[in-house]
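Visitor: Need the 3D shape of this:
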Amino acid sequence: MFVEISCLKKCTVVVLLITSLLTIRCLSATTARRDSITLNESISDGQNLVSSNNSFVLGFFSPGASSNRYIGIWYNTVPNGTVVWVANRNNPVQDKSGILKFDSSGNLILVDGKGSSFTVASGVGVGDMEATILNSGNFVLRTNHSNIVWESFASPTDTWLPEMNIAVGNLLTSWKSYDDPAMGDYTFGVVNASRFIIRWSGHDFWTSASWNGDTYSLIPDLTSIDPIPVSFQCDDLTCTYTPNPIDRMTKIGLDQTGALNITQFDPNAKLWTLLWRQPASCDVSKLCGVYGVCNNNMLSVSARESVSPSLCQCPKGFAQRDTSNYRKGCTRNNTLQCNGDRFTDMPRMRLPDSDNRQKLSIVEESQCESACVNDCSCTAYAHTPSDGCSLWRGNLTNMQDEFDGSGVGTLHLRLAASEFESNSSSGHKMILLAYILPPVAFLIFCLASFIWIRIWKNKGKGKQHDHSLAMASDVMKLWETEDTCSHFTTLPFTQIKNATDNFCTENKLGEGGFGPVYKGNLPNGQDVAVKRLAANSGQGLPEFKNEILLIAKLQHRNLVGLLGCCIDGDEMVLIYEYMPNKSLDFFLFEQSRRAFLVWAMRLNIIEGIAQGLIYLHKHSRLRIIHRDLKPSNILLDSDMNPKISDFGMARIFDPKGGLANTKRVVGTYGYMAPEYAMAGIFSVKSDVFSYGVLLLEIVSGLRNAGPHGCGNSLNLLGHAWELWKEGRWHELIDKTLLGACPENMVLRCIHVGLLCVQEAAADRPSMSEVISMITNENATLPDPKQPGFLSMLLPVEADAPEGTFSLNDLSITILNGR
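Guide: Here you go, the predicted structure:
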């Protein structure tokens, strides 16, 4: 009996062991990597298909800062992936409930949690059909493992991969934006298999050379690259290409700006390297839209962009139709009236299109002008020795400013008389003001005296009104005595409360040293950013007044616009133009969003900040030192163009005076120059130091201040200096970069950044020299010297406490709060 029981136990153990092994094997089979699904299978959000060679992945993803979910294909071995195809680009799933599966008819569909479906691919209802991700990155529906009935290569998005045939009518279409893969405005394709073409909203934007059988004839520029990255093969209907080397990950993409890029992945640096980019050119038809002027002088700066605000400009009397898309051209500020219209001179112009041009046999220029004046449909005229008199009617396109003076001549553009009224009537206004101002000033003096007496009698009861009155008086003086921006205005506090839903927390964009910032919407429909002074703010009336007195006079595309202000009792509010993409630190220092900042975008930000500082230091009516340059004060517009903000700490300086001194040190740890933090000495070189810190942060994605594991160094400057001396500068590059990142350009930026943060102010370059060093690849750069604050542990972006300090030549006075 005992033997029977023992045998029974042993049998039971064996059965359980076998069952366990079978279960583990089954589980392993179900969780193993797969490259396809059949009719009865599916993948849900979080599950992927991986090609058999481990090169490509198909699954769900969210691009950039978007929370929408898409089915896409990306590289499996590239850090953070690089999406090359999107199935539902115009039909995103709002949450993670999406499932990719076959329906009863053999179609591959995407279904969300609400039951809505989107057809990814149409099948034929065959029972053994499967959807497979191939080693080439092609996603196919096939029967019997071989008969392909649909493929993603025949429905590309914005990327052309090797082995993909681009046929006539089979177009790449750009993404709508960096975090929205919906169909954008640009398409790329083949025209009769003889040349490549890019179109913008149906208009020809760029065309390649013609195919003549030579593998490089379509893009001859490629022959100047060693080694030549790709070779094309075309027939009467299609084109494909082969990468060089053959095993190097290579892609051709159409980006959001309409530029065609050829990039290869560097497996050592683990970065995409830009090898060729379709160049910007003012010769592109209608590049800047109607009445837009293409500035040939900016091509060297804008060579990495297909179009930019600096490349396309509006003439006097015109404004951009859409500041987010400069190719939509310009529109008149004031309608022509025929009688009384006048002309503005535009020298160095290559004359507009000849479609609406009429040549007249008139010898004298005065007669040519009269002919245009007497024709109400005439919008411009020109008189040149070679062509004589020419008149244009209707909208003008393809206007070019030949900055070097090689243009055909001067174009005389017709404007409404009101565009000239401010200048022509200035003398009359001065005479009128001479009569009006004395009595007005007397009345203001009497009113101020009356109010002062009332306040003196009620001493201690109304200090807030004293501040309000003083500020209101300053603003009035600003309007009466200064030539400020015509769009600047004062708004009642009730209107601002309504615009922000009574400063609703849902409208809060962030908070700085001055106070919280809210998104608002004015009655005219304009979105604005509203900065409200906080009760516990370390700033107040001086910073408020400083911001108005300074920024209201500044006009530059890389400076944020101040639209107005409000003073009501203790309430002090500044109204700015709204920047939809928040500030640079929102993207730069957050892991999931930093990948959104591709190299071309970062370089545009680097150059834009530099251009803004050049304007402040050299070209503005008031020469200004910002004194608080940092990522949170760099705002980004809808095109991710940078705009310098927050001028509460800024100071006007004498360009002949050089250095200035203050006992009130303001600014932010990690961005203050050594001579300013230690001795209160500031100059334009103080901003240069801050810019250098910014530049190194943009390249590396790391903060200068605060612990972040910078090797043996206590801050980013020390880390960068250590890597530079050891020749390991490439380790400073942000590994999350998704776009092209040419190492020679990154090296130049790191080099310039180290020159900017040198300890001695005299060693630092000016901002004009900085932009020249960045944009001119042939410029020779001096060797950098040791940075300031090399071995200091800096607190994470904390404002410096205000107060006085000792000017000690032997040691630094520690700037800590008391």
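Visitor: contacts, neighbours, all on C-alpha from now
Guide: OK.
Visitor: Mind listing what's buried along whichever strand or helix holds Cys372?
Guide: Using DSSP states H and E, Cys372 maps to helix 365-373. For helix 365-373, the neighbour count (16 or more other Cα atoms under 10 Å) marks 368-369, 371-373 as buried.
Visitor: One more sequence to fold, the one below, so I can look at both together:
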Amino acid sequence: MTFSPSSLTSKKAMAFIVLSILLLLTLVSAQNKQINITLGSSITAADGRLALAIRPICLRILPQGLTGFAIGVWLATSPNRTIVWTASRDDPPLTDGSITLTFDGRLLWGASGGQEKAISQASEPVTTASMLDNGNFVLYGTNQQVIWSTFSSPTDTLLPGQSLVSGSELYSSVSETDRSTGNYRLNNQNDGNVVSYPAGTLDDANNAYWDTGTFQIGFPITLALNSNGVLYITGNNGNYSKNLAQATTSSGVDVYYRAIIDVDGILRLYSHTFGTNNASTTKVEWAALNDRCLVRGVCGLNSYCDLGPDGEPNCLVHRASNLSTLIKFPLVARVTPPALETAQ
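Guide: This next block holds a predicted model:
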């Protein structure tokens, strides 16, 4: 694999670190803060997994469920890595192959038997690609113009510097290990309101369970996250701005933020603080809802949600043994995000 010389200017040279089942290719550039991939380069799975990284951000061939792999960008948190973007998230899992930036300017997944699949939908041939330290994987055309990026096609997450423009949506994942499209969506509507709905429902007030309260604002807005951990909406050519959340963890070179519509349908703001030996701590800085029973669709028809003492929703139904007696019992178990420290 070849890379442009400018990506090798840091004090740390190219290093190969082999971890039991993971071969991680790490190039660190303290000056340029990015890794450039030239035409003809490829990232090939070794034991199924390989990453192109500026720590702690990586472009990686990553596990997808129990049967294969997907292509994505992860944040190197511990003990588990945090996936922040997935390519073609609803396609069948991959089994082998490599990511290649071809000589004719296409970013492809290729496998045995001549299989090929485009990873990006660039508008013109690509000349170089870069993994930026803010988590954005960028493709450049002629004159180093950006023609495609992962920031322009978010899945469930916003990173610092990334925006959700009017008319766009984030979709939750099925689970922490299955990054396919899940049960909830966050819609930045054209009427200026950002609204949470169950997936597959109409943009109707009867289906909504959270919103920014800006449906009468009169102009489109953008939902954005900045490097200081502020999640905000802005519009009217910058003349309007409203903060939704402000991280309490101090920003710095060792702190990363992300906003995500979680598996359970709630929009949350997280901070990840990195310490020595690549250790990290994760903290919930803000949640749009504190009661998970308020998420519409968390329980099925003819059932209701009862929040347990541990904060977990229990779905219950009424069963009439006679006209005056109702018996309630658990209906389903719900998939929940990992337990994390909550900001005070």
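Visitor: And the TM-score, once the two are fitted together?
Guide: The TM-score (TM-score structural alignment, normalised by the length of the second structure) is 0.68; 290 aligned residues with a Cα RMSD of 4.2 Å.
Visitor: Tell me where the stretch 101-250 of the second structure has strands.
Guide: Per DSSP state E, counting those that start in this stretch, the stretch 101-250 of the second structure carries strands over the ranges 107-111, 115-118, 128-132, 137-140, 146-149, 157-158, 163-164, 169-173, 181-188, 194-198, 210-211, 221-225, 230-235, 240-246.
Visitor: Dump those to a markdown table, plus distance to Lys283 of the second structure and mean neighbour count.
Guide: Below are those laid out as a markdown table (distance: least, Cα to Cα, whole Å; neighbours: other Cα atoms under 10 Å):
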| stretch | distance to Lys283 of the second structure | mean neighbour count |
| --- | --- | --- |
| strand 107-111 | 35 | 20 |
| strand 115-118 | 35 | 13 |
| strand 128-132 | 24 | 22 |
| strand 137-140 | 25 | 22 |
| strand 146-149 | 27 | 18 |
| strand 157-158 | 16 | 25 |
| strand 163-164 | 22 | 23 |
| strand 169-173 | 19 | 24 |
| strand 181-188 | 21 | 23 |
| strand 194-198 | 22 | 25 |
| strand 210-211 | 22 | 18 |
| strand 221-225 | 16 | 24 |
| strand 230-235 | 15 | 21 |
| strand 240-246 | 13 | 15 |
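Visitor: so which of those strands gets nearest Ile35 of the second structure?
Guide: strand 128-132 (5.2 Å; Cα to Cα).
Visitor: Identify the residue range in the first structure corresponding to that closest one.
Guide: Mapping strand 128-132 of the second structure onto the first structure (TM-score structural alignment) gives residues 130-134.
Visitor: Give me the residues contacting the matching stretch.
Guide: Stretch 130-134 of the first structure is contacted from outside by 35-39, 49-52, 56-58, 139-143, 145, using Cα atoms under 8 Å, 6 or more residues apart in numbering.
Visitor: closest one to Thr342 of the second structure among the strands of the stretch 101-250 of the second structure?
Guide: When the strands of the stretch 101-250 of the second structure are compared by Cα to Cα, strand 240-246 sits nearest Thr342 of the second structure, at 13.7 Å.
Visitor: got a list of contacts for the closest one?
Guide: 212, 229-235, 269, 285-286.
Visitor: Show me what counts as buried in the very next helix or strand once past it.
Guide: Once the chain leaves strand 240-246 of the second structure, the next helix or strand it forms, by DSSP H and E, is strand 255-261. Neighbour counts over strand 255-261 of the second structure (16+ other Cα under 10 Å) mark 255-261 as buried.
Visitor: what does stretch 44-63 of the second structure give?
Guide: Buried residues in stretch 44-63 of the second structure, counting neighbours by 16+ other Cα under 10 Å, are found at 44-46, 48-63.
Visitor: neighbours of Leu437 of the first structure, just the number please.
Guide: Residues near Leu437 of the first structure, counting by other Cα atoms under 10 Å, number 12.
Visitor: Can you tell me what it aligns to in the second structure?
Guide: Using TM-score structural alignment to pair residues, one finds that Leu437 of the first structure aligns to nothing in the second structure.
Visitor: Could you find the closest non-adjacent residue to the residue mapped onto His272 of the second structure from the first structure?
Guide: Aligned by TM-score structural alignment, His272 of the second structure pairs with Phe265 of the first structure. The spatial neighbour of Phe265 of the first structure that comes closest, neighbours along the chain excluded (Cα to Cα, 6 or more residues apart in numbering), is Trp272 at 4.3 Å.
Visitor: Helix or strand next in line after the longest strand along the second structure, which one?
Guide: When the second structure is scanned for its longest strand (criterion: DSSP state E), the result is strand 313-322. Per DSSP H and E, the first helix or strand lying C-terminal to strand 313-322 of the second structure is strand 325-330.
Visitor: Can you tell me what Asn188 of the second structure aligns to in the first structure?
Guide: In the first structure, the residue matched to Asn188 of the second structure (TM-score structural alignment) is Val190.
Visitor: correct me, but its match touches Asn165?
Guide: No: in this structure, Val190 of the first structure is not within contact of Asn165 by Cα atoms under 8 Å, at 10.3 Å.
Visitor: got any residues that touch both of those two?
Guide: 238-239.
Visitor: separation between the match of Asn188 of the second structure and Val746 of the first structure?
Guide: 34 Å (Cα to Cα, to the nearest Å).
Visitor: ditto for Asp103 of the first structure
Guide: From Asp103 of the first structure over to Val746 of the first structure the distance is 50 Å, taken as Cα to Cα.
Visitor: got the contact list for Ile606 of the first structure?
Guide: Here Ile606 of the first structure is in contact with 695, 698 (Cα under 8 Å, 6+ apart).
Visitor: Wait, a helix at it?
Guide: Yes: assessed by DSSP: H, G, I helix; E, B strand; the rest coil, Ile606 of the first structure belongs to a helix.
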